[in-house]
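Participant: below is the sequence, then the predicted model.
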Amino acid sequence: MGQTHSQEPVSTEELSARLTQSFATKCLTPLELYIFKAVFKAHAHSSSDLAHWPQQTLTSFLNLPTNPGLPISHVIFQLAAYVGAFPFPSGAPAILTNEALLRVVVVLTGRHAKVLRSDRHMWEREIWRGLAVMDRGLEVEKSRKDEPQKQDESSSAVGYEIDQPLDDDEEEDDGEDELVLAAFDAMDATAAFAHGERSNVQHAVVPTDNFLTVIMFLLLIAPLGAQEGLKKYTADLDEELLQDLRYRAHAILTSFGTESHAGISYKIFRRVIASTLPNLFDPLKNLFEHFFYPPDFDLSKKAKEFKPSSTEDEKDKENKDTKAAEIKKSRPLLPDPIGELITHPILSQLSFVLPSSILYHNMSLLYSGSEDGFSMPTFQSSVFNWQSPTILIVSGSILTQANSSTQSRQFSTSLPYKRLKPSVPESTPVTYAAYIPVPWKQTHKAPFGTRDIILFQLTPQHDVFRTSGLGLSFAYFNRHPAAYSGLGFGSPLAEESISNAARAARRGSGDDTLPLGPVSLHIDDSLTYAVFTHDAKSGGGAFAPSMLPASCRLEPSSSELEVPLPSSLTSPVTSPGAPPEPSRTHPRRSPQTSWQDIFAIDALEVYGLGGVEVAAQQERARVWEDREAARRRGINLRTGDIDADRELLKLAGLVGQGQSGGSMG
């Protein structure tokens, strides 16, 4: 008789041991493994002959802050205790033994990717699970929804599915534990996974208070390097910094819909992280890299023992890395001098979207309206010679109808007649920003920029607006007497981006307002007022609308304002990029939020990215332009003192004070 051979069951302990061994040999170098074991042994506590790390030990080793205003210790320990049970979530919270802590360090530093087939969102999901708790309310609600419906209800007509509104918030998670499955696959134990446990993400949420604390902590440690001690950033954790961290963290937290949801579900978490906070958890990697760079551990002797001889290419790379680290160390974390808008927390907020390597130790203040004056010529002379990426930040307060001035009313009348609700009540502060990866220039004939330009809403809610691929009106800078003067992003205001026929048609019909883009930021030519428009019902703009789930956007604060149309405007102008009316082939989607923030500018600043080398290049170009301005005006000072020459030219009104320094544009 034939016999069937069945694979003997493997215990969870054996599978965990296999994975830990794979992590140790394939994800860590021999030197790193030696350091980790030595660090664990030096700090381990023993209970019932079991060596482990309690919460206090992990807190002390990582130098986590103990300030009651930032209670992060228990949250990080909860995360570690969950990941320590990987890949068996039912084993959480795990005791942090040597093997469990090794799994924590390998997963949270991202080194697991050397063994497991996974992408970034799988790693982020493990972090979400480590922060989440079961929500019994959701579990009861789900069980009610799963009850079979009555026969008469099931037979009733419900219409076509295409007629039902589609809400992106209802998108179901696929439920697959890809990272866990990859772990079993790496251990040749996929069958065990198929019959084993899975973590349910549908009945769990991350508590709002805990997540606010996590965001505050990540804002604090965002600049942390792998070999830096955390005390460098926690030593100055006073009440003023805590308030700034809390303010920025709350703006980010609102993006997860905490105003309308109790806790943060995985569906919301994944959507928001992917669209607006792709680098949010990166600081955790360097935090747990601390296990390989302990401050009280002498690596010099052991490094030589474990390290093989380097090739010439490896030595060149090491020398370059060392030189780059020395240059970085010599530069301040924040720009010096610094303006009003850039702080440690706001720079960290930007680093959750942009690479931190281009921000920290790498910024120069090019223009500050408060210091240099709010004028387009001064802006141009300060910014245009910078040949690397820049960041523009503008803040102000929503205009009030009660306190409007003649100038503010003139600005308002230059805007399209249809007004949208502001995102916040009148007089509330708002902050917007833009990342511009190319040098600035005047837009005589066409807009400038690339598809890598990004717009940000930083307060009162964090949001990100990337280019849509549907238009090229990325950025413009138009000085008087241009038809539409000012600077901004997302509107077709460059001189020739609007055809003469279209412009004549608009003016002939009595409509001489600014043709703002559906998603756009416009600053007037006096740099006094600005407007950010987010018209989710329009289409065809250079920037895509918000990717936040509809239920996560803050509700606009007041009713929509409609400015009476002139009598000559008898019919509305339809945008050529407007979406078609819903039909059987175009299903309705849940409406996204539209808003329009018209605000008086309090501060406007531009920062150059690129460090001291680019700053020196810009200074040389500025000096050359000053001398060229003097030469073209028939002035030859020949004092030999550049600074003195510049001051004399300022007194003569030829440079500075709103002059462009000789630009012929």
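Facilitator: The structure has been received and is ready for your questions.

Participant: can we go C-alpha only for contacts and neighbour counts from here?
Facilitator: Noted.

Participant: packing partners for the helix or strand containing Glu318?
Facilitator: Assignment of secondary structure by DSSP states H and E places Glu318 within helix 312-330. Using 3 or more C-alpha pairs under 8 Å, 6 or more residues apart in numbering; DSSP states H and E as the contact criterion, no secondary-structure element is in contact with helix 312-330.

Participant: buried residues, that helix. List them.
Facilitator: Of the residues in helix 312-330, those scored as buried under the neighbour-count criterion (16 or more other C-alpha atoms under 10 Å) are Lys328.

Participant: and the comparison structure, right after this:
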Amino acid sequence: MGQSLSDERSAPPSHDELTKELADKFAQKCFTSLELYSFKDVFKSLADHEHQVRYLKEGTVARFLEIPDVLGVSAVLFQMLSYLGAFPFPEDAPAVLGLEQMVIAVAILTERYRMVLTGGVMGRRKLLFKSLAVYDRSLSEMHPRGRGGHASPASVQPSGFAIDDSGGNEDAGFDDDDDDELVRAAFDSLGYISALEHRSPPTLHGAMIPADNWRKLVMLLLLIAPLDAQDSLSTYSKRLSGDELENLKATADCVLQSFLDVERAPGVKLSRFTTVIPASMPFIFNGLTALFEHFLFSKNLDLHRHTGDKPQPASKPPEQTQPLLEDTGSIMNLSILSQISFFIPGSSLFRRLRLLYSGGEDGFSMGSFESKVFNWRAPTILLVSGTRLLDEPGHVHPGPASAFLATLPSQRFPPGNTSGDEGERVTFGVYLSQTWKHTHRECFGADDTLLFQLQPVHDVFRASTVNKDYASFTKPSASVPMGGISFGCPPPQPTQAYRRSSILSLGPVSLVLEDSFEFGCFTHNYTSQGGAFQTSVTRKYDFQDRFEISSIEVWGCGGDEEAEHQAERWAWEAREAEARRKINLGTGDIEADRALLEMAGLVGANRSGGSMA
């Protein structure tokens, strides 16, 4: 009898038993009773039957989530689900997506797993990488999982995804044991931590996400970035045709350039994945939360129905009347806005941006910039776009371009991307939480200032503590002949006329816009290890992009309160300007009085007369 009890105690639970126990934990602690009821109802309405097993197919999931066919991402998304559904046994992937497997997958994708597991974002990030990766050197296509691209109980084998261990190890330093952070936390929560000793999980060596698969997923992530839990993805259909679709593709390509050179590398390695995302796009997967929370809202559930009433479909949630982007700009569009939301929380961007200044509409001048931007008492985003200038021996530029290039230090670096062609479009930006002001002896800005590049490569340069030369706004004057707007550069120092310098002072990682807004220069001196802004985590070399500005605009981050405050200040300035224009000094000669005021610099000469900056 004692021997029998000992045998029962030593017998480890099966994978199915542990999966069910973990799913029960997630169901009880990660979802409310109403959400779990809706989840079960949705699953029941979608599930297919085979061998007395209910499960979801790829096409079923894609139709329910309204995944657009034009993106071609359904198979990629289903591979992710099938892998996460096997958690905490990745060696069993792809899993048949029964209710328990879906509960686990949705809990991980919506980050609700944190109510049960202690693993952090790094563990989830690695888990998502493995859910998207393949282990075949050819990487020519995803491995089939049954007819029609879906996993069925008859076709799934517990051998996992095909593995090819040969090839170079570019993920040195990432131990497979360390990669199982969430798996270890799952077994610990179940009280079976000893079961880890008998596991043989797939190795990460040679694993990579195929470039085409990653591009498709990035396009989806850009599309769903502003999605709310009860928003229908079909409402974004306008973004999937014409110029909107081309913008989406172009933006996805810029993001993809952060991870790999598609002409040289077939896919994204773990080391690159876990380096780029936390530094340049920590919120890239946020849209998955709202997308998969759709499983928690049943259309058959109507909370307003009384007992005895006939079942009625649940009423659709009211549509958002305010557009995602209220104004239009020459640079900013919905795809660019989604790209920015990868590193600035979308709650501060979508339905909250207002166009304050546009060079094309308001004039390319620092005076126009000041009058439109300085009154905004909330964070701002500056975007500047242009075409790259070549600066090679023997290459002749027109007068203005040549004059600008002559103001740059003699030490020049090559362009920031592999092509570096003249005329290639480049786009840079800056996020400032502080209000704009004139620079005198020190710069302004805070340690949350962000300098970033959107095109042709996505990159983010975060503020450092080396110095605080974050932002500078200096109009040219007798003592400061070279004004302009700069980020990451030391503030212009007043000089005597005979000591005037004709060379700009560039910071190690900096963006400079000269005072006429005709030309700009971005510098990345990696050798110097950065200044006010940190160097790139991916482009570990010196580069410089010199460009002719075609568009510049500033967007205010805020709601109606900030906009109302700015409108009040504009109205006050207009009244003051009008009062000064009509002022009479009492001489009886209005024209003479006005000439005297102009000599004093109070009116005329392009002065508004009302600036309080």
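Facilitator: Now that the structure is in, tell me what you want to look at. Note that the structure is a prediction, hence the values are computed from the model and not measured.

Participant: returning to that earlier point: contacting residues around whatever helix or strand comes next after the helix holding Glu318 of structure 1?
Facilitator: Elements were assigned by DSSP H and E; along the chain past helix 312-330 of structure 1, the next helix or strand is helix 344-351. When contacts are defined by C-alpha atoms under 8 Å, 6 or more residues apart in numbering, helix 344-351 of structure 1 is touched by residues 219-220, 222-223, 244-245, 248, 279, 334, 359-360, 458.

Participant: output the residues you listed in TSV; the columns should cover neighbour count and secondary structure.
Facilitator: TSV is the format used below for the contacts of helix 344-351 of structure 1 (neighbours: other C-alpha atoms under 10 Å; DSSP: H, G, I helix; E, B strand; the rest coil):
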residue	neighbour count	secondary structure
Leu219	26	helix
Leu220	22	helix
Ala222	26	coil
Pro223	22	coil
Asp244	17	helix
Leu245	27	helix
Arg248	24	helix
Asn279	18	coil
Leu334	18	coil
Leu359	24	coil
Tyr360	23	coil
Leu458	22	strand
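
Participant: check the mean deviation of the top helix by length along structure 2 from structure 1.
Facilitator: With residue count as the measure and DSSP state H as the assignment, structure 2 has helix 560-581 as its longest helix. If you overlay the two and look at helix 560-581 of structure 2, the average distance to its match in structure 1 is 1.6 Å (mean C-alpha distance after the TM-score superposition for structure 1).

Participant: show me which positions of that helix end up buried.
Facilitator: Within helix 560-581 of structure 2, the residues that count as buried by 16+ other C-alpha under 10 Å are 562-563, 566, 569-570, 573-574, 576-577, 580-581.

Participant: does the aligned partner of Pro266 of structure 2 in structure 1 count as helix, strand or coil?
Facilitator: For Pro266 of structure 2, the aligned position in structure 1 is Ala262, judged by TM-score structural alignment. Using DSSP: H, G, I helix; E, B strand; the rest coil, the structure places Ala262 of structure 1 in coil.

Participant: report the contact partners of the residue positioned nearest the centre of structure 1.
Facilitator: Among the residues of structure 1, the smallest C-alpha distance to the mean C-alpha position (C-alpha atoms, centre = their mean) belongs to Val353, namely 2.7 Å. Taking C-alpha under 8 Å, 6+ apart as the criterion, Val353 of structure 1 is in contact with 276-280.

Participant: ok, and the closest non-adjacent residue to the alignment partner in structure 2 of it?
Facilitator: Alignment note (TM-score structural alignment): Val353 of structure 1 maps to Phe343 of structure 2. What sits nearest to Phe343 of structure 2 in space, not counting adjacent residues and going by C-alpha to C-alpha, 6 or more residues apart in numbering, is Met281, at 4.7 Å.

Participant: burial check on the residue mapped onto that neighbour from structure 1, number of neighbours?
Facilitator: With TM-score structural alignment as the criterion, the equivalent of Met281 of structure 2 in structure 1 is Leu277. Each residue near Leu277 of structure 1 was counted by other C-alpha atoms under 10 Å, and the total is 22.

Participant: could you pull out the helices for the stretch 301-450 of structure 2?
Facilitator: Counting by DSSP state H, counting those that start in this stretch, the stretch 301-450 of structure 2 forms helices over residues 334-340, 359-362, 366-373, 399-406, given from the N-terminal end onward.

Participant: what's the third one aligned against in structure 1?
Facilitator: Spelled out, that is helix 366-373 of structure 2. Using TM-score structural alignment, the partner range for helix 366-373 of structure 2 is residues 376-383.

Participant: where along the stretch 151-300 of structure 2 do the helices fall?
Facilitator: Residue ranges of the helices in the stretch 151-300 of structure 2, as given by DSSP H, counting those that start in this stretch, are 181-190, 211-224, 242-256, 270-280, 286-292.

Participant: who's in contact with the helix holding Glu318 of structure 1?
Facilitator: Residues external to helix 312-330 of structure 1 that are found in contact with it (C-alpha under 8 Å, 6+ apart): 361-362.
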